[in-house]
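Enquirer: Please work out how this folds:
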Amino acid sequence: MDNATVTEVQRRTVLQLAAGLATAGSAALNTVRAAAIAPTPTGKPGDFDFLSGHWKIKNRRLKDGAWDEFDSEASVHAILGGVISVEELRIPARNFSGMGLRMLDVERKLWADYWVNGKSGVLAPPPAWGSFVDGRGTWDSDETDADKPIIVRGVWDQITPTSCRWFQAVSRDDGKTWQENWVMHWTRA
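Expert: Predicted coordinates:
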C-alpha cells in the first residue's frame, strides 16, 4: 500500500472506533461518581489543535516512591474539524506504545479522554471527562487503588506554540489534596 492508502485506512479505523465510543461515552458521563470534580462545560472543536504534530517528551513518573525519568515521542492528529484528537505515544527504549483518543461531546461541551495500551489493544474504560478553562485543561476520573476509591486528574497547561505540559495527580481524600505521580514536558519536534 502507498502512504495515502495507509493514511486513509488509519483514518477509517479511528472513525469507526470513535463512532462506537460516542454512544458509550455519553452513557459514561451520566454515571460519574459525585467524588470526581464536575467538569466545566466549555469544550469546543479545536481545543486540542495545539497538540497536533510531532513531539519529543521528557517524562518523570513516580514509581515505588522514586522518580523514574525517560524519553518518549508522540504524533497527534486532529480530525472531524477538531472534534477528535488522536495521539500515538511511543516509548522506544521500553518497547511501549499507546493511543490517547480525545472526543468532544459537542452537545455537552465536554471532552472524553480515552486510553488504549498498545500491548493489549484494549480501550481502558471509563474515560476521564473535562475541558479547558483559562488555558488549562483538567480531566478527572474515579478509579480505585487497593480497593479504595481515588480521583485521578490529568491536566494540560503551560501551552505555547512549541511546548506544553501534561501531568497526572491522585487524590485519596475526595479532592482535598493531590499527589503528582507523572509529569510530561512536551517539545515540538
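
Enquirer: use CA for all of it now, contacts and neighbours both
Expert: Fine.

Enquirer: mind listing the helices for this protein?
Expert: Read by DSSP state H, the chain holds these helices, from start to end of the chain: 3-29.

Enquirer: I'd like the structure of this one too, to check against the first:
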Amino acid sequence: MLLELELDAPQDFDFIIGEWNVRHSRLKEILSDSDEWYEFTGESATVKTLGGFGNIEDNHLHFPEASIRAKAIRSYNAQTREWSIWWLDGRNPASMDTPVVGTFNEKVGQFFADDTFNDQPIKVRFIWNATNPEIPTWEQAFSKDDGKTWETNWKMMFTRK
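Expert: Here you go, the predicted model:
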C-alpha cells in the first residue's frame, strides 16, 4: 500500500526539491500604500517527506538587520487535492503561521488563508510560479478588502546552487 501511495504522490512541488540561492524583495512598509522595497539574499533546501505527499523547506534569510532561520512545511491532501503550507519562523519558534491552502494549475500554484496583520483581518495569497523550473518564483500578497485588491509585499526568485 505504501508503495502505491508513493507512486501516486503529487509532483506539483518537485521543481523546488534541492538546494537554492534566493533573492528576496520585500516592501519596507506593508499595507501602507508604500512602493519602497529592500532586497536581501538567502538560501533554501527542500526535501520530500510523507512519501512524496509533503516537503520541508529549510530557509536561511539574510535580512539587512539579521540572519534568521525558518521552515516551510507543505502537505498534500489527496482527498481534496489541495496543498497546505505552514511557515515556522525562528524569531517566533513557538507557533506556526496560519496555513495557506490551494492548488496548482499549469505549473502556477495559488494558496489562500484568512489571517490578521497588525490586528487587522486580511486575506493572504501565495503564488508559486514554476513555469520556468530553473528559476521558480514565489510571492506573497495581502488584501484588506476581502480579496478585491492585493498588495504584493514579498517576492523570492530561486536559482539552483
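
Enquirer: In structure 1, what range does the longest strand seen in structure 2 match?
Expert: Using DSSP state E to define each element, structure 2 has its longest strand at strand 37-49. Taken onto structure 1 by TM-score structural alignment, strand 37-49 of structure 2 occupies residues 67-79 there.

Enquirer: Show residues contacting that stretch.
Expert: Surrounding stretch 67-79 of structure 1, the residues in contact under the criterion C-alpha atoms under 8 Å, 6 or more residues apart in numbering are 46, 48-49, 51-62, 84-92.

Enquirer: ditto for stretch 49-61 of structure 1
Expert: Outside stretch 49-61 of structure 1, the residues touching it (C-alpha under 8 Å, 6+ apart) are 67-78, 82, 85, 159-161, 181-189.

Enquirer: and what of stretch 7-25 of structure 1?
Expert: With contact meaning C-alpha under 8 Å, 6+ apart, stretch 7-25 of structure 1 is reached by 103, 105, 112, 127.

Enquirer: What are the buried residues along it?
Expert: Residues of stretch 7-25 of structure 1 classed as buried by neighbour count (16 or more other C-alpha atoms under 10 Å): 14, 18, 21, 25.

Enquirer: same thing with stretch 92-100 of structure 2?
Expert: Under the neighbour-count criterion of 16+ other C-alpha under 10 Å, stretch 92-100 of structure 2 has 98, 99, 100 buried.

Enquirer: Stretch 127-140 of structure 2 now?
Expert: Within stretch 127-140 of structure 2, the residues that qualify as buried by neighbour count (16+ other C-alpha under 10 Å) are 127, 128, 129, 130, 135, 136, 137, 138, 139, 140.

Enquirer: Alright, that wraps it up for me.
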